[in-house]
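Chemist: output the structure for:
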Amino acid sequence: MSGYPERDVFFVSNSVNELGGVTSWSHQMARLFTGRGHRVHVVGIAPAEVEQELGELPYRTKTLHSGRPPRPGRARRASMREQAARLTALFRAARPGAVVIVTQVWAMEWVELADTRSLTVIGMSHESYAYSKAAGRFRRVLKHYRDVDRLLTLTREDADLWIGEGLNNASYMPNPLPFMPDVPSPRTANVVVSMGRLHDQKGIDMLLDTWSEVAPHHPGWTLRIYGSGEDEELLKKQCTALGLDNSVEWMGSTGAVASALRGGSVFVQSSRGEGFPLALMEAMATGLPCVAFDCAPGVREIVRDGEDGLLAALGNTGELARRLGTLMSDKELRDRMGAAARANIQRYGTDEVVRRWEELFAFLER
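Modeler: Next up is the predicted model:
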């Protein structure tokens, strides 16, 4: 344990196994804390609508509601109080020094109904301040995270913006590197890889518009899209309408992320909003130079524009196309930026990030 006390650590999220980066982050951290001697509990408010496969877990999980909670009204309030009482029972069984990490603001509505006296409560926002404001979660963060012991964002820039809104408990904590493959991509295949949920936030529609500008100038190159989601049918229709079916491959979801990334030479991210995107980190760890929309402080902290990847203004598909074309046309540049990406991303190694968490727990316990 490197001198840090063992604790009960509760992760409370919307769902235990919903598809998305927050779930991946939660279970990565749960494994890391378990490996350091903490007793970890992962709690979901309701079952996931779209699940991800988690495999065997070395810690306990629990879902409070058996289905979606009732609609707002008296029945919902009664149901929430009932499930909050289950949370209270879990919290009361914890050892002294226990920490509750609420990964999504919706889940905080249940935690604040539970008895958290003598526990440290940390609320998190896994998206940028700007995207939170645009997505309508802004007022909920202001309301439900105002009195937690610490509000954690993913970047200093976002923390400063929340402090400007009066949340003086705001600070920041970056995501840890999901993995570091022993073997990087050789960057020899004429393949651009995209990886993410097929959902409006991830901007795959803008990526297809971008590819329609790139593909005619780069025959023999393929855009390989990994992911599934509610927009799949619409996106495939758009792909066909743009005449891209011969140069776009729809790969579906994959559990073999490193292998999928090693099959590409460039990674592209076209998101409308992000926090501290794991997919970019995974691609860089695999040695891929990244091209991305500069949609959040986390993106420009991860990618050093012109050194280990290239950024484009959010929504400017023409600029994103030119950035992609630059890397697709120049193998020497791809190799140089890919090697720099693999070296630079190691600053977010798991040991360093976990140490920062341990120090935060100790500070908040005082």
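Chemist: C-alpha from now on. contacts and neighbour counts both.
Modeler: Will do.
Chemist: who touches the helix ranked longest in the chain?
Modeler: The residue-count maximum for a helix in the chain (DSSP state H) belongs to helix 74-92. Helix 74-92 is touched from outside by Leu64, His65, Pro69, Pro70, Trp110, Val111, Leu113, Ala114, Asp115, Thr116, Leu119, with contacts defined as CA atoms under 8 Å, 6 or more residues apart in numbering.
Chemist: quick check: the farthest pair among those residues?
Modeler: Farthest apart among those by CA to CA are Pro70 and Leu119. That separation is 28.6 Å.
Chemist: neighbour count: these two, which is higher?
Modeler: Ranked by neighbour count (other CA atoms under 10 Å), Pro70 and Leu119 place Leu119 first, with 21 against 14.
Chemist: I'd like the structure of this one too, to check against the first:
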Amino acid sequence: MEKQIHIAMLIGALTKGGAERVLVNLADYFAGEGYQVTMVTQYRKENEYPLNERVKRVISDISPQETTGNRLINFKRRFTKLRNIWKSEKPDVILSFIGKNNMMAILTSRFLRIPVAVSVRAEPGEEYYNSWMRFMARHLFARADGVVLQTRRCFDFFPEKVRRKAVILQNPVSAGFFRERYEGVREKTIVAVGRVDENKNHEMIIRAFGEIAKEFPDYKLVIYGEGERRQTLLELVRERGLSEQILLPGSIDNVADAIYKARIFVLSSNSEGVPNTLIEAMVMGLTVIATDCPCGGPADLIESGKSGILIPVGGTENLRDHLRRLLEDTKQADTLGMEAAKTAGAYRPENVYGAWEKFLLALAMNR
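Modeler: The predicted structure follows:
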């Protein structure tokens, strides 16, 4: 029997990315617990995460027939369609993820007596990337019923009236990553996982490993993920004659299995919220190297030199030196991995999902 609380979730699409995975995991949990869950996305795209069959999917974008050459008219129609979705679905609480979706969730639900929680999934100054969006986020979020931020550093972006409503909630980690740390002979691979775009800066890993690849001919660098930079990076690899040692196989479904026995995991982003892929690597006990990027997610996760290594953003030479040292001293690498595995307790599903459930139910009950 379904519980009475109806949770609606809003995001642009369910394409494979960190924020999308968090929301799909949350939807799966709440549906499994018997809640009524509606997933509202503006688009349906290829390469999406699969959604629990008990979750209702609603598309909020206007049809090609409704689209005009006038952007203002198109916006008004999208606004009206989303507001009508809230009116017809009648959720008890709305959870929105990312950028303009958060603004739309607040604006379209005004005076409908539906509590709204907005979640900023990255560095706020990056997610709200121009002066108009920053102004709106800083002031409009005061009208939300709850605000979910990723790190303590994120609080500094917002005025006190928003900070009073803000909480930090951990990202749920898929159950497949919770397994005993692999203690056998590790594969001679360095791995990275994530969207292959400018921000993830996988080029830095390619250049760093490329400088020591001849010293470690048995090792491979494998970068899992799709994105607009993939073909450019493949060309860079070919130019350097490293196609046998550096691989970019694209997106895969079984990430946990693919990286489980890897020697080192690298996160090279210019900015991040709290990166799922880094949490997942640490939960499995991999040796991790990550940039100390804003808004401070990696620094919240890693005690540098104990449970992993933090390096400067864009620090190619620094990364190269740490890779060389850890590939030469695998005992030290394993020590770091064993410490990383100790972070698993904080991300166990029962703890993380329970906190999200308590947060959303409190909002729903106060409507």
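Chemist: ok, back up a step: make TSV out of the contacts of helix 74-92 of structure 1 and add secondary structure.
Modeler: Shown next, in TSV, are these (DSSP: H, G, I helix; E, B strand; the rest coil):
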residue	secondary structure
Leu64	coil
His65	coil
Pro69	coil
Pro70	coil
Trp110	helix
Val111	helix
Leu113	coil
Ala114	coil
Asp115	coil
Thr116	coil
Leu119	coil
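Chemist: and the longest helix of structure 1, how far out from the chain's middle?
Modeler: Distance of helix 74-92 of structure 1 from the chain centroid (CA atoms, centre = their mean, to the nearest Å) equals 28 Å.
Chemist: mind checking which of the contacts of helix 74-92 of structure 1 are buried?
Modeler: Leu64, His65, Pro69, Trp110, Val111, Leu113, Ala114, Asp115, Thr116, Leu119 (16 or more other CA atoms under 10 Å).
Chemist: got the contact list for the second one?
Modeler: With contacts defined as CA under 8 Å, 6+ apart, the neighbours of His65 of structure 1 are Ile45, Ala46, Pro47, Gln83.
Chemist: now do it against Met108 of structure 1, distance only.
Modeler: 15 Å (CA to CA, to the nearest Å).
Chemist: likewise the last one?
Modeler: Using CA to CA, we find Leu119 of structure 1 at a distance of 14 Å from Met108 of structure 1.
Chemist: those helices in the stretch 201-350 of structure 1, which residues are they?
Modeler: Ranges of helices in the stretch 201-350 of structure 1, per DSSP state H, counting those that start in this stretch, are 204-214, 232-241, 257-262, 278-285, 297-302, 317-328, 331-344, 350-365.
Chemist: what comes into contact with the third one?
Modeler: It refers to helix 257-262 of structure 1. Pro181, Pro184, Ser185, Pro186, Arg187, Val193, Thr254, Phe267, Glu282, Ala283, Thr286, Leu288.
Chemist: ok, the residues you listed vs Asn246 of structure 1, which is closest?
Modeler: Using CA to CA, the contacts of helix 257-262 of structure 1 come closest to Asn246 of structure 1 at Val193, 15.4 Å.
Chemist: right, and the closest one touches Leu280 too?
Modeler: No - in this structure Val193 of structure 1 lies outside contact range of Leu280 using CA atoms under 8 Å: 11.0 Å.
Chemist: what is the aligned counterpart of Ala189 of structure 1 in structure 2?
Modeler: In structure 2, the residue matched to Ala189 of structure 1 (TM-score structural alignment) is Glu187.
Chemist: what number of residues lie near its match?
Modeler: 15.
Chemist: equivalent analysis for His217 of structure 1, please.
Modeler: His217 of structure 1 has 11 nearby residues by other CA under 10 Å.
Chemist: what does it align to in structure 2?
Modeler: Taking TM-score structural alignment, His217 of structure 1 has Glu215 as its aligned residue in structure 2.
Chemist: contacts only, for whatever residue of structure 1 lines up with Arg230 of structure 2.
Modeler: Aligned by TM-score structural alignment, Arg230 of structure 2 pairs with Glu232 of structure 1. Contact partners of Glu232 of structure 1, counting by CA under 8 Å, 6+ apart, are Leu198, His199.
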